[in-house]
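A.B. asks: attaching a predicted model along with its sequence, questions to come.
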Amino acid sequence: MTAAAAAMDRMYRRQRHIYDASRKFYLLGRDAAIDALKPPAGGSVLEIGCGTGRNLVRIASTYPQARCFGLDVSAAMLDTAARSVSRAGSSARIRLACADATDFDPLALFGRPAFDRIVISYALSMIPPWEAVLAESAGYLAPGGELHVVDFGGQEGLPGPFRAVLNRWLAAFSVTPRMTLADAMAGIAASQGFVCTVRQRYRGYSVHGVLSRRAGLD
């Protein structure tokens, strides 16, 4: 077990049981990002940092023709995810794997080198080498594919006192908003010939960025 896996297991061994009930109040914008995925019929969707499986279950329900995949570094969270997937009756359509977002091989894990849609939801803010993860994830997009990232935003429109309290509270959970996320996504788009769109939500509380790979790119 890697240090990252051990740390996440320690953090979520108990939290995972109340994670979905508590996080719905402040992990804003997840469902809007899912609604924007719109994978092609029979397309593939990978979630990096799938946690409890909450998003994957919703994706499978929203897009019944999609093939869904999820990976997470925490075995404890994946145990909860497997239970959630089973309760939803989606075990045949959702495959899970234990892997580190900073170093994984989708071909070895899932038998697929690329995906039509990739989702990273509130995970980059907990991964120190987040820029490298972002760039590597974009490399696993199939032609015409899209990488959707939703996470804490730059908070530009929020009152100063609220921002200070929010960031102190997030730090207690090893969460660091990536203030340069939009710039990082734009840089990847420029270097790889992708299209980048970034939308701030809730006065900058959250951000939804999309990297789109043109269908003609090999």
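C.D. replies: Nice, thanks for sending it over. Residues are numbered from 1 along each chain as shown.
A.B. asks: contacts, neighbours, all on C-alpha from now
C.D. replies: Noted.
A.B. asks: ok, the residue lying farthest from the centre of the chain to Ala4 distance?
C.D. replies: Distance from the C-alpha centroid of the chain peaks at Pro161, with 28.3 Å (Cα atoms, centre = their mean). Distance of Pro161 to Ala4, given as Cα to Cα, to the nearest Å: 32 Å.
A.B. asks: tell me where this protein has strands.
C.D. replies: 44-48, 67-72, 94-98, 115-121, 141-152, 195-201, 206-212 (DSSP state E).
A.B. asks: tell me the contacts of the closest residue to Gly145 other than its chain neighbours?
C.D. replies: Nearest non-adjacent residue to Gly145, counting by Cα to Cα, 6 or more residues apart in numbering: Asp116, 4.3 Å away. The contact partners of Asp116, by Cα atoms under 8 Å, 6 or more residues apart in numbering, come to 39-40, 43-45, 141-146.
A.B. asks: show me just the buried residues among those residues.
C.D. replies: 39, 43-45, 141-146 (16 or more other Cα atoms under 10 Å).
A.B. asks: okay, pairing it with this:
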Amino acid sequence: MNTSPHAALMDGVYRRQKHIYDATRKYFLLGRDRMIGRLDAPSAGAVLELGCGTGRNLILANRHYPHARFYGLDISSEMLATAEKATEKAGFTAQLVRADASTFCARDLFDRSSFDRIFISYALSMIPAWEETIDHALGHLPPGGSLHIVDFGQQERLPDWFRSSLFEWIRRFHVSPREELFEFIDEKAKNIGAISSCEPLFRGYAWHAVVQMA
């Protein structure tokens, strides 16, 4: 079990938030459904979500790709408990574990070493070791596999007052949008011979990045 300070912090944040998380976040965690709809998960393929939270994204992914196999990890035991109940209620099986997205051992946790699709939805902005998380995810992709990320952007085409207000509000939940995300993704893809695509959504409100392995 992960007992790191960050794990304890996330449990504290979500102990009460988990009850209203999905109902409230749907209004400002934009781009999640778009990303999931474009995963193009192969039949019987393995799909892993890092920072799976309440299980909401895994449930939607299962509806899109009912023949895929689903896995999820989160550092918060509070969120995992919610995800387990939600996936069970939705009537499908996902293997869920508590672990750190930047250091997890897939072989020990899931008895496998790679996944056809890995996705991260609004979690990198809450993971201190976000660069290591991306590195770690890329290391678990086979040839033809892909990593998909959606998260807060830099609001580059939105009014300054909106950007400052949003950033001030989300900081209360220990969220820090990663200004260097696109640059980091492009450089990593180039170094491993993969193809990357990075695009801002909703005038920069959200950023969407994909790394496709050769």
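C.D. replies: It's in. Note that the coordinates shown come from a computational prediction; the quantities given were computed from them, not determined experimentally.
A.B. asks: re the thing from before, turn the strands of the first structure into CSV, columns for distance to Leu166 of the first structure.
C.D. replies: Shown next, in CSV, are the strands of the first structure (distance: least, Cα to Cα, whole Å):
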stretch, distance to Leu166 of the first structure
strand 44-48, 25
strand 67-72, 25
strand 94-98, 30
strand 115-121, 18
strand 141-152, 10
strand 195-201, 16
strand 206-212, 12
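A.B. asks: wait, which of these is closest to Leu28 of the first structure?
C.D. replies: Of all the strands of the first structure, strand 206-212 sits nearest to Leu28 of the first structure, with 6.6 Å by Cα to Cα.
A.B. asks: for Ala4 of the first structure, what are its contacts?
C.D. replies: So Ala4 of the first structure contacts 73, 100 (Cα under 8 Å, 6+ apart).
A.B. asks: that one maps to what in the second structure?
C.D. replies: Correspondence of Ala4 of the first structure to the second structure, assessed by TM-score structural alignment: His6.
A.B. asks: tell me which stretches of the second structure form helices.
C.D. replies: Remark: helices assigned in the second structure by DSSP state H are 5-17, 21-25, 32-37, 56-64, 77-90, 106-110, 130-138, 160-171, 181-192.
A.B. asks: now render those as CSV, adding distance to Asp151 of the second structure.
C.D. replies: Below are the helices of the second structure laid out as CSV (distance: least, Cα to Cα, whole Å):
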stretch, distance to Asp151 of the second structure
helix 5-17, 18
helix 21-25, 13
helix 32-37, 8
helix 56-64, 14
helix 77-90, 19
helix 106-110, 24
helix 130-138, 12
helix 160-171, 12
helix 181-192, 9
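A.B. asks: any idea which of the ones you listed gets closest to Tyr122 of the second structure?
C.D. replies: Using Cα to Cα as the measure, helix 32-37 is the one of the helices of the second structure that comes nearest Tyr122 of the second structure, at 8.3 Å.
A.B. asks: show me how far that closest one is from its chain's centre.
C.D. replies: Distance, stretch centre to chain centre, for helix 32-37 of the second structure: 11 Å (Cα atoms, centre = their mean, to the nearest Å).
A.B. asks: residues of it that come out buried?
C.D. replies: 32, 35-36.
A.B. asks: what is the nearest of these to Ser165 of the second structure?
C.D. replies: Looking across these and measuring by Cα to Cα, the closest to Ser165 of the second structure is Arg32, at 21.8 Å.
A.B. asks: that closest one pairs with which position in the first structure?
C.D. replies: Using TM-score structural alignment, Arg32 of the second structure lines up with Arg30 in the first structure.
A.B. asks: that match reaches Val150, doesn't it?
C.D. replies: Yes. Taking contacts as Cα atoms under 8 Å, Arg30 of the first structure lies within contact range of Val150: 6.6 Å.
A.B. asks: joint contacts of these two?
C.D. replies: Counting by Cα under 8 Å, 6+ apart, the residues touching both Arg30 of the first structure and Val150 are Ser121.
A.B. asks: number of nearby residues for the closest residue to Met126 of the first structure other than its chain neighbours?
C.D. replies: The shortest distance from Met126 of the first structure to any residue other than its chain neighbours is 5.0 Å, reached at Val175 (Cα to Cα, 6+ apart). Around Val175 of the first structure sit 19 other residues, with neighbours defined as other Cα atoms under 10 Å.
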